[in-house]
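Undergrad: Provided below are the primary sequence and the corresponding predicted coordinates.
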Amino acid sequence: MDGKVNQYDIGLDKNAANYVPLTPLSFLARSAAVYPNHTSTVYEGRRFTWAETYARCRRFASYLAAHGIGGGDTVAAMLPNVPAMNEAHFAVPMTGAVLNTLNIRLDAPSIAFQLDHGGARIILVDPEFADVISEALKLMSGPKPLVIDVDDSSFAGGKRIGEIEYEAAVAQGDASFAPRYPDDEWNAIALSYTSGTTGNPKGVVTHHRGAYLNAVSNILAGGLGQHPVYLWTLPMFHCNGWCFPWTVAAAAGVNVCLRRVEPTKIFELIKTHGVTHMCGAPIVYNTLINAPDAPKGTAARRVTGLIAGAAPPVAVLEGAESIGIKLTHVYGLTEVYGPASVCAEQPGWDELPAAERAQMKRRQGVSYPLEEAVTVLDPETMCEVPRDGQSIGEVMFRGNIVMKGYLKNEKATREAFAGGWFHTGDLGVLDEHGYVIIKDRSKDIIISGGENVSSVEVEDILYKHPAVLFAAVVAKPDPKWGEVPCAFVELKEGANATEAEIIAYCRSQMSGFKTPKMVVFGPIPKTSTGKIQKFLLRNQMQSAKAISA
């Protein structure tokens, strides 16, 4: 009724007593206050408590603030999973600044672009990456950032190129520094660059609210509970480690830092520290499964793992169980803070046969607990596709765990948010329960003789072959069919297989038009986060076509 007064709108306003902007920085303060003597971090011979970590973060934040770092500034980090990288996730935003974690596998021109584009004023550098950072600084067109070295006694080699070492900077700071919490939870907390395959990558800007909510969602979706022991097999530079620096702080857990993924080291850390949780791409788990010293059966400690990817191979899901790791599949992108959907388990799944259980668990699933929605829409009509497991559309997200947008790229931001949803570019279907199942990236679908072939489906069959360690399928130009599947296969150590054998195996498992018509054996290029670089394989096919023409 017009003119009606809502009694709940009068005199019931936000104030300091009933409203505080959400920020994951509050997790650290709480754990330091409630569990000051609990271990927060272990790395090689070093160990910190939550009280010590909080003090160290405030000291470094104080150092940054003393050097003029504040709201709107960017601090970059070129670091492996060492304690300083975890601390940077708190210390940098404590000043109001934004953390830009750099991919440690990038080349100098890519790093120079990101430092210029993001306007980094300070950069933390591990000695292992001193040479590439030195070269990147020379290539920058804008002001050069102050370099802070982060020495690591466990790493032999490298050199110092900075003006001060991290521990000295921490020592110079004030442990009583008052963190500058955001007055608006929409304020930026991090800047991450997409791994673009052509042109310059896009700078994804995330905010305090989303980081807070996704950190809590990780606890709920991953079953972390209180005081988990988390092993850092996932790079912290990748989507801010899927927000797990903030997640572990919220759960008052233990960060078991790990410089690089080495199976023997990982099994040792799991046993020594009683690791309960870990995250990673399929390549990480596949590497552990096939390690010669992998513990089996009762010898394996029970660990809960989150696995991300378009669709983890059934062989990986089954193999992980054999070495004690129970996997839950999550899915997301840099633009949604890492994982923002989960294949939520249903009662009865554990009683299913292993192969059937794995098929259920490889779906991309439903929205994260604190994400609003994930679904599959027709990008033309923006209507949800039928829940028939067949109708293909684009996977889209909506909610608080979605980026602010792309830095200095309004056009790309508008396109990404067209129709009120974030467009992932992934093609998928919905099953009868509303679970999302990705079929492929739009650019990875192979159209052979007018029929759509999902590269993911073919790869899943290839991974079941006992000799196959890694597999990737891309389109090969064909004069008759337009395109046909070509399989790139990396064999397990000591294993043998021929092209004819692989093709025959696939033909026995799927329709003939989906079967690879060519098999290329050898190492498959991967990113530092374990994703297979299909664009390089597609380029290889296109180059072969050009040469033959």
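TA: Cool, the structure landed. Residues are numbered from 1 along each chain as shown.
Undergrad: From here on, just use CA atoms for contacts and neighbour counts.
TA: Will do.
Undergrad: Specify the local secondary structure of residue 90.
TA: helix (DSSP: H, G, I helix; E, B strand; the rest coil).
Undergrad: That one against residue 57, yeah?
TA: Yes: in this structure, residue 90 is within contact of residue 57 by CA atoms under 8 Å, at 6.3 Å.
Undergrad: Tell me the secondary structure at residue 519.
TA: Secondary structure, three-state DSSP: residue 519 is strand.
Undergrad: For the nearest residue to it once chain neighbours are set aside, give its distance to residue 220.
TA: Nearest non-adjacent residue to residue 519, counting by CA to CA, 6 or more residues apart in numbering: residue 487, 4.7 Å away. Distance from residue 487 to residue 220, counting by CA to CA, to the nearest Å: 38 Å.
Undergrad: another one to put next to it:
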Amino acid sequence: MTAMKPEDAVRHVIATDPTFAVHEVDVRGVTFKAFKNIPPTVPSLLAAGWARHGDGALEYLAYEGEVLTYADFTSKVHRLAHAMRDELGVRQGDRVAIAMRNYPELLALVLAISSIGGVVVFVNAWWTTEELDYALRDSGAQIVFADSPRLQRLEPLQSELGLTLIGVRDAEGQSAHDLTALETNAASDTAPVVTIDTDDDFAVMYSSGTTGHPKGVVQSHRGAVNAVFSWLMQSVVAPLVTPPEPDATAPPRPSALVVTPLFHVTATHPLFLLSLPAGAKITLMHKWDAEGAVRLMRDNSITRFLGVPTQSAELMQAALKMGETLPAMDYLGSGGAKRPGAQVTQLAEAFPNAGIATGWGMTETNALGIGMIGEDYTARPESAGKLHPPVQELRMLDDAGNDVPVGCLGEITVKSPANMRCYLNKPEATAETMQDGWLRTGDLGVLDEDGYVTILDRKKNIIIRGGENIACLDVEGALHRHPDVLEAAAFSVPDDRLGEAVGAAVQLKNGATLTCDDMATFLQGHLAPFKIPVHLWVQRDVLTRGATDKIDRRAIRTACLDNLKVKV
């Protein structure tokens, strides 16, 4: 087979494989390119993947010694769907929240809720009671499936918000409803009959923004499935670009290890949802442990690893220590944050059979965006890659919304059916971000003549700690609760392991003192632990301001890191 250029391979697949045929669609008055023949909704992915999973017979979901076949998992989804509709009264359009660590039940609940037309509200499992209170009020979700730590944080809100709490795993027996009982008493294990439009809401995922509270990103069914089939198409295009040797053995069944939280798109969309039509097996880790991940991947011939850069680095260090090269792994991806360029070649040497990959996407794009793998990446380790075809369009814009020339700094702006519908309850933020179908991402970069994008800066005041987005104003708002803090500025601090950590500078009242440990103790219960600053600078003078008399966060950060010569 003669190798094709990537662009030619994409055109060939679109023209010859009906699965990936593309047409134009009108969505709320905007015309998009979209896949023509793919499943219309997220729950329909379950049936679409049946044959790829051995007509349900293959192992699909593994966790801590527990294994479900695809048929077992499908039956579980259907039983929970009937139970939610019959016992809990969930109806189309109702928002139902999930608050738990990465358990198998979380995956089943996503499909069960959406299969009866409900809208999944993904709750950050690290949030405090205060943060949970905001998200539940904002989303209007009154039914929440939760494990024990989350249930305990939700109980103070139950009466005031009228919550129905369903205990999962270690929370069973702690509330009026248990998931096991709901599933056991379900009336049927066949798919519920519900008419769901492809442009109906599928989920609300919360993403930190420059405002203090996180923003609820409303994703549609069309958006999620178009993202999934954009990634699936890559597996069809790849052998056309790099043909296998004539005597090469057939590739193994894809198998993915999930190591990032399932309340983020990095885990839900390109791992879980993609696994359904791709015929891939999913393995969940109870808690991230690099050596444990190496053992799981080695012993279970796991082919796909996608985590934040910190996890890639720790996986590599553990594998080298254990003398493992993980030959079954053919994909080692990075999402959530930029991987250090120097690490790319190191990973390629440590895992010679794996294609080292990078990706950029957003909650607002259903994780679809830019990426690259293999030689492209090792040749351009500082780049984010190219736009994933075929339904996305890309522009680089200045502040006035004009296209900038190739090679000039601009805001990455994308248009595709995978873009969010809106920010929940935030019309002004939606209008600022979504313009005629184009999503202004807030990320600044440069597009070269070959179509590669290099991301250089963020317009948003966001700290990315190990792939977790933290709004500076969220941290500052909590710091201002302290009675001795007059003013506060939060910013990113370089961290060798996590990429970035949270730092803060505060102006104190005269005579007051505040240590970093004192501050951390005070913030417990107000902020999730990962948001609490690990470095604190204290001063009596007002914080540095810019020309408009606003706090100059960049200048403060520079002064704290450079002038004070603090080692980080």
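TA: Cool, the structure landed. Keep in mind the model is a prediction, meaning the values are calculated, not measured.
Undergrad: Could I get the TM-score for this pair?
TA: The TM-score (TM-score structural alignment, normalised by the length of structure 1) is 0.72; 444 aligned residues with a CA RMSD of 3.7 Å.
Undergrad: hey, where'd the helices end up in the stretch 251-400 of structure 2?
TA: Along the stretch 251-400 of structure 2, the segments classed as helices by DSSP state H, counting those that start in this stretch run 265-267, 274-278, 290-299, 309-322, 341-350, 375-379.
Undergrad: picking up where we left off before, with neighbour numbers in mind, choose between residue 487 and residue 220 of structure 1.
TA: residue 487 (27 against 14; other CA atoms under 10 Å).
Undergrad: neighbours around the residue lying closest to residue 529 of structure 2 once chain neighbours are set aside, how many?
TA: Nearest residue to residue 529 of structure 2, sequence neighbours excluded (CA to CA, 6+ apart): residue 126, at 7.4 Å. Residues lying near residue 126 of structure 2 (other CA under 10 Å) number 19.
Undergrad: Structure 1: which residue goes with residue 126 of structure 2?
TA: Superposed on structure 1 with TM-score structural alignment, residue 126 of structure 2 falls opposite residue 105.
Undergrad: Please report how far its match lies from residue 238 of structure 1.
TA: Using CA to CA, we find residue 105 of structure 1 at a distance of 11 Å from residue 238 of structure 1.
Undergrad: same deal with residue 174 of structure 1?
TA: In this view, residue 174 of structure 1 and residue 238 of structure 1 are 30 Å apart by CA to CA.
Undergrad: ok, these two, which is more surrounded?
TA: Neighbour count, other CA under 10 Å: between residue 174 of structure 1 and residue 238, residue 238 has more, with 22 against 18.
Undergrad: follow-up on the earlier one: and the residue nearest to residue 529 of structure 2, helix, strand or coil?
TA: At residue 126 of structure 2 the chain is in coil, as set by three-state DSSP.
Undergrad: doesn't residue 531 make contact with it?
TA: No: if you go by CA under 8 Å, residue 126 of structure 2 and residue 531 don't touch, sitting 9.7 Å apart.
Undergrad: Let me know the secondary structure of the counterpart of residue 229 of structure 2 in structure 1.
TA: Alignment note (TM-score structural alignment): residue 229 of structure 2 maps to residue 216 of structure 1. Following three-state DSSP, residue 216 of structure 1 is assigned to helix.
Undergrad: what's the closest non-adjacent residue to residue 216 of structure 1?
TA: Nearest non-adjacent residue to residue 216 of structure 1, counting by CA to CA, 6+ apart: residue 247, 6.3 Å away.
Undergrad: The one you found contacts residue 222, correct?
TA: No: using CA under 8 Å, residue 247 of structure 1 makes no contact with residue 222, being 10.5 Å away.
Undergrad: most packed of the helices of the stretch 251-400 of structure 2?
TA: Here the criterion is mean neighbour count by mean count of other CA atoms under 10 Å, and of the helices of the stretch 251-400 of structure 2 the winner is helix 265-267, at a mean of 26.
Undergrad: Contact partners for the residue nearest to residue 216 of structure 1?
TA: 215-216, 218-219 (CA atoms under 8 Å, 6 or more residues apart in numbering).
Undergrad: Before I go, just wanted to say thanks for your time.
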